[in-house]
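K.L.:
This is a predicted model, with the sequence first.
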Amino acid sequence: MKLFIDEINEVVKNAFEELGYERETGRVNVSNRPDLCQYQCNGALANAKKHKKAPMIIAQGVVEKLNDNKIFSKLEAVAPGFINMNINDEFLIEYVNKMNKDESFGVSKATEIKKIVVDYGGANVAKPLHIGHLRSAIIGESIKRIAKFLGHDVVGDVHLGDWGLQMGMVISEVERRNPSLPYFDENFTGEYPAEAPFTIDELEDIYPYASKLAKSDEKVMEAAKQATVELQQGRRGYVALWKHILNVSVTDLKKNYGALDVDFELWNGESDAQKFIPAMIEELKEKGFAQESEGALVFDVSEETDKSPVPPLLLLKSDGASLYGTTDLATVVERVRDMKADEIIYLADKRQGLHYEQFFRAAKKSGIAHEDTVLDFIGFGTMNGKDGKPFKTREGGVMRLADLINMIKEAGKEKLKDNKNIAEEDVEEISSKVGLAALKYGDLSNQASKDYVFDIDRFASFEGNTGPYILYTIVRIKSILNKSEGFNAENSILVPQSESERGLMLQLSKFNEVIELSFRDRAPHKICEFIYELSNNFNKFYNDTRILAEEDESKKASWLSLINLVKNVLEQGLDLLGMESVERM
């Protein structure tokens, strides 16, 4: 379906053009003074100087031109040259009824289907997920879902950190603890054990211990670096041990991401890009992009227009080991050449912006990415505690993501403990969904690039701009529909009987526009804003209208169809944000 705002824009722009003014100056916007009008156009002000006319004269001329158009119920020119307009109810309900009959509620599929890869995991193996992994996972999952809803061919890739120095640290620490294991015997030619020599709990203890030790002991750090190089060069025992590390870690990661309702189509890691690196390096050398500098191999990505220095991308260290930049560049080779990606969207802490700028430039300059390949970095802010500092445990450490999820689920359970309408066997499932909605909505309702304060009491509240408030609105609608007799969702929605009903319809009409903007701007928070306002509109309508007590059956049928559409749109919005509705609260 065409966007509601575009339907209005086309009519108003035509009027401007027919009167000899610039067509684009006839753009219409939602009024920021809904008490005065629903929509407003400021185009007369933009044309005044060029056409040497007073803005009010231009505005009045446009109003006269539009007066016979049936879209508008009100048109007026007001000083200093604004055009205020209200939409005819018949035009509005025709649009809303089309939404009600459309399986995507008015959201049209993209005319140009693109292959999109969303890189949004970034977890390191051998380490537990912590709250620093939260934002990447849930923002990326939402962006992926929005793109799929618009009809694009989308793949989410966890892109594990499984090939860097941390691997060398783990391998060398395992050797210090168990030097007799066959993985460390270079003369061993038999089959390595099928079972890993450690559990996930032991593995998660090994890495932080090794990392801390390496920072204080130069010999330990050198051993880790050497193990990393030998792993990357294919030492047989190290590769076998690395596979154990990967298998044990990925099993645990899938469980934790699953608890967040985050699902990756690809579980690739930095290691999967290694096979592309040798040929890529040779090609970069042949084309003159890769040059030696102090024993290392670098790619100069600076440009004449740079206002501040942009360091070269380090491809290979002096010992021949590859780095994050090398791996990321090689991953672009695979995604563009083999996966035919038109767009690659990356999510990471905004403080990594320089890294992405470097390898994006290298990919474009070298031709690894095509000129029209979209490489997009979404840098997100931090989740802070009430003290404004990065969120920590009570002991001052970094909280594990599993503990955070459990904490928010318990908060959801606490909110529901006195609800007699929920069967005991359903409490766990409902509190889990309420808790996740509180956590995800609390994050996603903020602009991705902004830092925000994690406030469990506010996020879990059933009032205000929260996930549980949206869920409660849906539950309220379901309750009304369940009590109605013979409800038919196919019944037509009739002309609004009140301002609150009209406002509810106008908010519904913005849905497809919001989805398109959310994808274009990579901004799930716009969907949060929309469903919050839609919930507010519904609750105002609900308080103003005795739906089930209405004696006029045609009115009641219309209202039931309308609120059923509201429920469907709210649930679709939640799904795009990675949340599920519930039946009772």
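P.N.:
Here it is on my side, so go on. This structure is a prediction, so every number in the text was calculated from the model and none was measured.
K.L.:
all contacts plus neighbour counts: C-alpha atoms, from now on.
P.N.:
Fine.
K.L.:
Now the helix or strand containing residue 65: buried residues?
P.N.:
Per DSSP states H and E: residue 65 is located in helix 55-66. By 16 or more other C-alpha atoms under 10 Å, the buried positions in helix 55-66 come out as 55, 56, 58, 59, 60, 61, 62, 63, 65, 66.
K.L.:
try this one next to it:
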Amino acid sequence: MQKTLIETLQAFVNAAFSRAGYDTKFAAVRVSDRPDLADFQCNGLMGVAKSQKMNPMDAGAAVMEALDLEGLFEADFVKPGFLNFKATDEALRKLVAASVDDPRALAGTDERKKFMVDYGGPNLAKEMHVGHLRSAIVGHGLINLLEFAGHDVVSDVHLGDWGLQLGQLITQIEDVRPDLFEDEVNAPITMLDLQEWYPAASAKSKADEAFRDKARVATSALQAGDARYMRLWQRIVDVSIASLRRDYNRLGCEFTYFYGESRYQDMLGPLVKSLEDSGTAEPSEGAIVVHLQEDKKLPPLMLRNSNGGYGYGATDLATIVDRLDTDKPDYILYVVDARQKMHFQQVFLGMEKTGLLGDTTLEHTAFGTVNGTDGKPFKTREGGVMRLHDLMEEMHAAARARLEEMGKLDGAELEKTAEQIAIAAIKFGELSHDRESNYIFDMEQFLQFEGKTGPYIQYTCVRIASLMENASAAGLTPATFTEVTDGARSLVLTLDEFPAKLARAVDTRKPSNMAMHVYNLANATNSFYQSNRVLADGVDASVAASHLGLLAAAKGQLELGLKLLGIEVPAKM
């Protein structure tokens, strides 16, 4: 693995502090706050002076005397106690040479761990809507980053395919289409049918006590394995999963497991009984619960209610137990809405208190809401919740219209490119925001070819590829980067930041760190391209080839970064 500039410099500075007799905890190097003055800086001399009760000027002189930078950096001491460093042209050339043939040459691998990523979480009988974007896109981005960093990753969609809502739906179908329960009937059930029946069932259950009681009976019968109900339930499952896979496939999301809550139903009774027998679960007003906190700040985790039904608490405990038995993960990440915070606190603490968890770490990778340009939760023009399929269709149509205006593509190539741009706009629009914050989904802005957008970064890659094609036609090919001209330093230093941004994205579970790095790299690449012409008249061939060498390294890292975010680069735009 090739060391980055900052890693190389850090080793030099650590050695100098040690030789001077100072603790290396003061030797931390970081990117300079003043790129006009230096590339990197170390602010630790003031800490040395305080700990040693000495003048920071003397500490600075001692470290400067002990520095051996091997010709790769220049150092300056700045009063009252700062060290500034600038990479030499030779250091910049070496970095590019190492990364041009292998975009991941700068990125090492972490100590291998096993991750389970729980993301998605849609319900049966309901089409995915815009509110499902964040879990899907953040979850998929995290999986890519974790795998690239060297970890083993498995994933699960964790479908809501069981419980009272299914009993309500089956009761509604029993009322309006009883013929669907007959063995010989093969009449199709569609998502349009389910979209009509599901909300009607939910509304009836709230307003009609008789319907509500009937739904409870149906739920119990389904959970007991009633053959007629199970046949209908399986048809609902099949239709729903086909719809879900259509949307997930379009977003590039893949799952190791497409399990639903129904998988764990046979575990619930034995699990709750074992917890009762061990004394970690206790009766409470007819229910069975796990008491979590003495101070009562966190409500007990409900396992079984007073009617004998098992709740989400029991299902989630059983799910974790199954995952521990099956995959033995070091970490389980739940990429779920921040509004579920208390539930996950209960489940995680419940796993600890019952002694079921072992050494696995549970994390709620929470995210905020997606809002419209009015600052309120994203809606259709008619005021309803927008289906994810409709959103992707609108984005595709808008991207196609933009490409048609440009007039460079047609037919299948136009459609394919429009889809790549639409998905890039959606994904980068999401991933350019910190997952914990709310953000505004602005379709028009996200599709722009300029600014902080996915299409802008795609266009940067396509532009470099086109330049290289034209250069090749003119007899020019990328060569070793030797010419440190205007913009080159900034571009190389941005390339150097890739491993740190990757590590931060993984450590914080925030793909936004990689998204912002790719955006900054696109800006640095375009700035270099504008100030360093390749095919213009009067440009020396060796200089042009050097420029192409640096652009090749930038293009490789841009495409790698986009791939980690789940974004494809079109052949043309």
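P.N.:
Yep, that arrived. Not measured: the values here are computed from a predicted model.
K.L.:
Can you pull out the residues in contact with whichever helix or strand comes after the helix holding residue 65 of the first structure?
P.N.:
Sequence order places strand 72-78 as the next helix or strand after helix 55-66 of the first structure, per DSSP H and E. With C-alpha atoms under 8 Å, 6 or more residues apart in numbering as the test, strand 72-78 of the first structure has contacts from 56, 59-60, 63, 66-67, 83-89.
K.L.:
please redo it, this time with the cut-off set to 10 Å
P.N.:
Applying C-alpha atoms under 10 Å, 6 or more residues apart in numbering, the contact partners of strand 72-78 of the first structure are 8, 37-41, 44, 55-64, 66-67, 82-92.
K.L.:
Report the next helix or strand after that strand in sequence order.
P.N.:
Past strand 72-78 of the first structure, the next helix or strand by DSSP H and E is strand 82-87.
K.L.:
The following helix or strand past that following strand vs the second structure - mean distance after superposition?
P.N.:
With elements assigned by DSSP H and E, the helix or strand that comes after strand 82-87 of the first structure is helix 89-101. Superposed on the second structure, helix 89-101 of the first structure shows a mean distance of 2.1 Å to its aligned residues (mean C-alpha distance after the TM-score superposition for the first structure).
K.L.:
Name the residues of helix 89-101 of the first structure that are buried.
P.N.:
The neighbour-count check on helix 89-101 of the first structure (16+ other C-alpha under 10 Å) flags 89, 90, 92, 93, 95, 96, 97, 99, 100 as buried.
K.L.:
show me the contacts for the residue nearest the centre of the first structure.
P.N.:
Centroid-nearest residue in the first structure, with C-alpha atoms, centre = their mean: residue 139, separated by 3.0 Å. Residue 139 of the first structure makes contact with 120, 145, 262, 347, 378, 380, 440, 443-444, 448, 522-525, 577-578, according to C-alpha under 10 Å, 6+ apart.
K.L.:
One more pass at 7 Å, please.
P.N.:
Residues counted as contacts of residue 139 of the first structure (C-alpha atoms under 7 Å, 6 or more residues apart in numbering) are residue 444.
K.L.:
in what helix or strand does it lie?
P.N.:
Assigned by DSSP H and E, residue 139 of the first structure falls within helix 134-149.
K.L.:
In the second structure, which residue range corresponds to that helix?
P.N.:
Matched against the second structure by TM-score structural alignment, helix 134-149 of the first structure falls on residues 133-148.
K.L.:
and the matching stretch, how far from the first structure on average?
P.N.:
Here the mean offset of stretch 133-148 of the second structure against the first structure after fitting is 0.7 Å, by mean C-alpha distance after the TM-score superposition for the first structure.
K.L.:
Could you check how far that stretch is from the centre of its chain?
P.N.:
Counting by C-alpha atoms, centre = their mean, to the nearest Å, stretch 133-148 of the second structure is centred 3 Å from the centre of its parent chain.
K.L.:
swap in stretch 133-149 of the first structure?
P.N.:
That offset, for stretch 133-149 of the first structure, works out to 3 Å (C-alpha atoms, centre = their mean).
K.L.:
Could you do stretch 198-207 of the second structure as well?
P.N.:
On C-alpha atoms, centre = their mean, the centre of stretch 198-207 of the second structure falls 35 Å from that of its chain.
K.L.:
now stretch 271-283 of the first structure
P.N.:
Relative to its chain's centre, stretch 271-283 of the first structure lies at 30 Å (C-alpha atoms, centre = their mean).
K.L.:
go on, stretch 293-313 of the second structure?
P.N.:
32 Å.
K.L.:
I figured residue 386 of the first structure was touching residue 453, is that so?
P.N.:
Yes - using C-alpha atoms under 7 Å, residue 386 of the first structure makes contact with residue 453 at a distance of 5.9 Å.
K.L.:
what about these two, which has more around it?
P.N.:
Using other C-alpha atoms under 10 Å as the criterion, residue 386 of the first structure and residue 453 rank with residue 453 on top: 18 against 12.
K.L.:
Without its sequence neighbours, what residue ends up closest to the aligned residue in the second structure for the more buried one?
P.N.:
Matched by TM-score structural alignment, residue 453 of the first structure corresponds to residue 440 in the second structure. Residue nearest to residue 440 of the second structure in three dimensions, not counting chain neighbours: residue 371, with 4.6 Å by C-alpha to C-alpha, 6 or more residues apart in numbering.
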